[in-house]
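Participant: I would like the atomic coordinates for the input below:
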Amino acid sequence: MLISGWQTPLELLREELIQLEQEGRVVPDSLRKEVETLVAEKEPWAARIEEVAAQLTGLPMRPEWPYEEPDELDEIRRLRPAGPRVLSLNLSDGEMLERFHGAWRGRCVGCALGRPVEGKTRDWIRTLLIARGEWELNDFFRGGDSKLWAPASQRENIRCMEPDDDIHYTLIGLRVMEKKGADFRWDDIANCWNSHLPYNAICTAETQAILNYNMLHPRCSGYAPSIATPEFTRRHNNPYREWIGAAIRADFWGYAAAGNPELAAEFAYRDGSWTHVKNGIYSEMFVAALISAAFVESDPVRLVEIGLSEIPANCRIAEAVRRALEWRKECADWESFMEKIDRHYGTLSWVHSINNLLIVLMALFYGDSTIDRNTALAVMGGADTDCNGATAGSITGILNPVSRLAERQNDTVEPQFIGEGTCRMRKLAERTLAVWKQIRNR
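Facilitator: Model (predicted):
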């Protein structure tokens, strides 16, 4: 039986072919031609799709494949480099509250700043802003162009943080930790999605994973244990398993385990390992560890090194991050750095985990440690602009909560989240502080 989810079965098959090759699998030319024929014939629900998909399972790895990329936490930890694991955090509750508030503010500013140009290229964004006399970006996008998205996040209309998955997932982290504490399981996340997120608010790998989960979790069973496993939910019919979706869910785990990057990475692993594999998981672990460390460290290079210490040393995303550290020494400005990203990773999907993480790092390397400038750089980099702006803003807001743009959102979030109505960012920060204190004292 053909089952789709985010895209049609044919589109899923085409994406699976790409994903397998990126994972290092040897794809026979005969299978590649079969997929090309189906694409050319434009038969999105053809019966042959299942036959071809079955032949894609169990393909051998390329013999020269140089990476070690496990999906299980014990193996990931075995392959990670040395790191601090726990940092000395000596801030008062009042200081922590301000940092949590800054993190929420920064995440919301960056998300809203990037929403109107989500999916646009760096060149498209530059061309638009130059034509308007507004290059480089230092304000929310002005409306008036039919190709811009999200009117409620445009300059003329903005008054709050409108519904967006980048904010919904941070709320999910808060809700799960409030209800389950530090011992939450991966299926607690899945059940929370079912209870609080409309299906249409979930995208790509998350769409496929929750569909997989629910196929093995009858609705009438309530919260009874499911027979679904992370191995099934993250892989079955899920060619988006190394895309950015896990990384955008990292932030709250870093908040909850502030000062404890190893624990933050473990929380992120539990969250990411049922929807993603390999570098999709590592991207979330990296970001969570980096955010956790930002409550103690402020130097971007040191933060990146701590993020690297929680993921396998010999994986593709670690290789990319190490390249980024070298590019930082070579590139005089952020656009030169972006040229390097385009040259090395320009063939990846605009929502892949690797290229988008490098855009976030670009913003941290070349920004001025303010929410407004760092998020603007992340957005001007193009690709998944709202996600990258949100992550850059979250990190920067911990270090420096001041933001002119944040004032325009009136400290208000209006999510599309069942059971969580309009809320103040300050209140979210207070709830985050309570969670962090619970984790710290356990």
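Participant: only C-alpha atoms for contact and neighbour calcs from this point on.
Facilitator: OK.
Participant: I'd like the distance between G421 and H196.
Facilitator: Here the criterion is C-alpha to C-alpha, to the nearest Å. By it, G421 lies 11 Å from H196.
Participant: Counting neighbours, go ahead and name the busier of the two.
Facilitator: Each of G421 and H196 has its neighbours counted (other C-alpha atoms under 10 Å); H196 has more, 17 against 11.
Participant: burial count for P163?
Facilitator: What P163 shows, counting by other C-alpha under 10 Å, is a neighbour count of 16.
Participant: so who does Y366 touch?
Facilitator: 333-334, 374, 377 (C-alpha atoms under 8 Å, 6 or more residues apart in numbering).
Participant: Output the residues you listed as TSV; include the columns distance to G106.
Facilitator: Converted to TSV, those look like this (distance: C-alpha to C-alpha, whole Å):
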residue	distance to G106
D333	23
W334	20
N374	10
L377	13
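Participant: Out of the residues you listed, which end up buried?
Facilitator: By neighbour count, with 16 or more other C-alpha atoms under 10 Å, those hold 334, 374, 377 as buried.
Participant: Would you check that the last one makes contact with F365?
Facilitator: Going back to what we said before, that points to L377. No. Using C-alpha atoms under 8 Å, L377 makes no contact with F365, being 10.0 Å away.
Participant: compare with the first, here's sequence two:
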Amino acid sequence: MTLSQDLYLQKIYGGLLGKVTGVILGAPLENTFWTYDQIKNAYGEITSYVRKYKQFAADDDINGSLFIIRVIDDIFRKNGTITSKDIGNIWLNYISSNRGMIWWGGYGKSTEQTAYENILSGIKPPVSGSIQKNGKPLAEQIGGQIFVDTWGLVFPNEPDKSSYFASLASSVSHDGEALEGAKFVAAAVSSAFSSDTIENVFIKALSYVSKDSEYFKILSDVYHFYKKNPTNWREAFEYLLKIKYNDDLKYPGPVHIIPNAGIVALSLLYGEGDFSKSICIATMCGMDTDCNAGNVGCILGVFKGPEGISETWKSQINDSIICSSSMGSLNIIDLPTISRYIGNLNRVLHGEENAKENEINLDFQFVGSTHGFKTNHSEKILMRNIEDPYDSKNRCLQLILNETKGYTIIDLYRSFFYIPSDLDDEKYGPMFSPTIYSGQEISCRILPNNIPNGTQLIASLYAKTANNKELISEMRVHLNSNEWQFLKFSIPDSEGEAIKEVGIRIYIQGKNNYYGPMFFDDFKISGKVDYYIDFSKQPEEFGSVRQFSFNKGAWRNINGVLDGTCSDFGSIYTGNFYWKNYDFSTTITPIFNNNFGIIFRCRGNLNYYLLKFAEDNVSLEKHTFEGKLYLTNKVMFKTLLNNNYNVRIIVKEERITVFLENQKIFDIFDENPVDSGCVGYMIFNGTRITINKFSLKEI
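Facilitator: The predicted model follows:
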């Protein structure tokens, strides 16, 4: 079946929404603390979330699914192929050592950590995840199937390709039965795009599992039990998971894939195509609840589409997820935007276009989407996504108000940066860099209906920093009934602080209640960044210093400057992953040893330019997945401890120009450039540095 582009994207969105819903539902009830019987006795029949989160900090299920798939953009786009070694490089590129992304439970205990450290030490995939290297118990844990849903999303109605690449990706860290799980889950997601029943999805996906595997056996047993006893899922669980496949010696480890595979199968079949019923069964079964409900949720989300997921589940997510990669700007995600990115990856696979997500364009075109917007009066305002009443081909955000008599201020806003108080926990080590900056322009359009006589509505745009300083537009628009009106605002100097929030402020004044509705659409952020960082305003948080993500080293704010030290190596990053042309100035001071560098156009731990300082020279290097390349001869320059060094780097298209102490030291043309990326610093061999000046302007 051929999918229209719109339907394809809607179903990607449904799959991601379903994945996140299942993970959030299951996360509080994992088998670390809960069993099937305890869940049953405490909650009975689960029909909704068991915990409310301010903002859920993504765990390994979501992190892995969204970042491993970037191999298509980072490597396939250039080489036209994908190997397990390529996917291993993606691990090293986006995962910070001992922080974020995966479960750091210890080498030999956490399958993913074991594989990561194997790759880091030179043991390449697929040996890094093999039974031969790590042993059968470790290699056959559930991680083999929890990161692979997105392979089904990029290969709609192509279960043969999705299962192949899912197995390839899983082989980086897993082996044996775990690879069968990868094939099944990815094939199920792919098949769900056009199948007419969830039973057919199950049967199709099962056909990609090796018939002599234990994975095939348990799924077949679940299916046969279901066909004979199709009404009571608890009977199936009691027989299959508490009796027949309840063998810790045969299925060892904290989360072996086989019993959890049975739960996924049971939930799909007994859920009968109902999204809520399916993910709730997966959760009530216990074991690895977030993984199982997440996989089931993605399959059902694609099958049903976003319209098949009730507001009960959507409202807590509010389209907003955060991740834990080493690239801070990529960790702030809204589901519609990442859905479009995944849709573009499908086009990259077919040679049609590059996958880019550097523009912020929030247009509410996905059914039910909010792009993470909130209001300051949630108790008085109903916010929902609807079809544009003035254009049936468009969708927008609708606000219905209550109790707005007199003088009322309504803020409709979204977070583009996070601080610790925004989150419930930091279990998976999130880190953030801002995604909007001084110098950029905000724009949107708004339409109020039915403004009563004697009531006045005035709107303006605003931004707010992480320290709660408000930057309010001087452009205030008097709103007219039944008329779309445009607003725009150039973000002024934030005085070295991170921009955390932007939105539209509506002033309502009148003797009568105003109920609306109001319609909001086409929120865009464009223009060139022009900002600096005042380190005295950046507290230590998320294991580093505000606005920075990192990979190894100790990074602190000491006496109002950024201070970095390491035993062997460390790197720290800030800025936007998609910055291309810019003029970057900084002042760096070596305190102990003098092996350090400035990173620019950085696209991960392995992919960047490096201006590298040694004791008596400076060099310019390019690092890619293929290795290191010196771009020109070294320049002799002696660095002295406790001396300040002023550096200016200008990158424009293929040209790189570097000034040191106002003297041009490099001016080169790179025919095959790293085409965009953030900036940062790197330290080697126990070096300690401080940074007290930082400014950047896009050109």
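Participant: so how much does the longest helix belonging to the first structure differ from the second structure once superposed?
Facilitator: Ranked by residue count under DSSP state H, the longest helix found in the first structure is helix 93-114. Compared with the second structure after fitting, helix 93-114 of the first structure has a mean deviation of 0.5 Å; criterion: mean C-alpha distance after the TM-score superposition for the first structure.
Participant: which residues in the second structure does that helix match up with?
Facilitator: Aligned using TM-score structural alignment, helix 93-114 of the first structure spans residues 5-26 in the second structure.
Participant: Stretch 20-38 of the first structure now?
Facilitator: Using TM-score structural alignment, stretch 20-38 of the first structure corresponds to no residues of the second structure.
Participant: Also stretch 251-268 of the first structure?
Facilitator: By TM-score structural alignment, stretch 251-268 of the first structure lines up with residues 149-166 in the second structure.
Participant: re earlier: identify, from the contacts of Y366 of the first structure, the entry nearest to Y240 of the first structure.
Facilitator: The closest of the contacts of Y366 of the first structure to Y240 of the first structure turns out to be L377 (C-alpha to C-alpha; 26.0 Å).
Participant: which residue ranges form the helices in the stretch 51-200 of the second structure?
Facilitator: Along the stretch 51-200 of the second structure, counting by DSSP state H, counting those that start in this stretch, helices occupy 60-68, 71, 77-79, 84-94, 111-120, 131-134, 136-139, 143-146, 149-154, 159-170, 177-191, 198-206.
Participant: do the same with the stretch 201-350 of the second structure
Facilitator: Assigned helices in the stretch 201-350 of the second structure, in chain order: 214-228, 233-239, 257-271, 275-284, 289-304, 311-317, 335-349 (criterion: DSSP H, counting those that start in this stretch).
Participant: Which of those sits closest to Q509 of the second structure?
Facilitator: helix 311-317 (29.3 Å).
Participant: From P261 of the first structure, how far off is G254 of the first structure?
Facilitator: In terms of C-alpha to C-alpha, G254 of the first structure sits 7 Å off from P261 of the first structure.
Participant: which residues are in contact with both of those two?
Facilitator: With C-alpha under 8 Å, 6+ apart, G254 of the first structure and P261 have common neighbours 288-292.
Participant: Using JSON lines, lay out these together with neighbour count and distance to W243 of the first structure.
Facilitator: Shown next, in JSON lines, are those (neighbours: other C-alpha atoms under 10 Å; distance: C-alpha to C-alpha, whole Å):
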{"residue": "A288", "neighbour count": "37", "distance to W243 of the first structure": "16"}
{"residue": "A289", "neighbour count": "38", "distance to W243 of the first structure": "19"}
{"residue": "L290", "neighbour count": "33", "distance to W243 of the first structure": "19"}
{"residue": "I291", "neighbour count": "37", "distance to W243 of the first structure": "20"}
{"residue": "S292", "neighbour count": "33", "distance to W243 of the first structure": "22"}
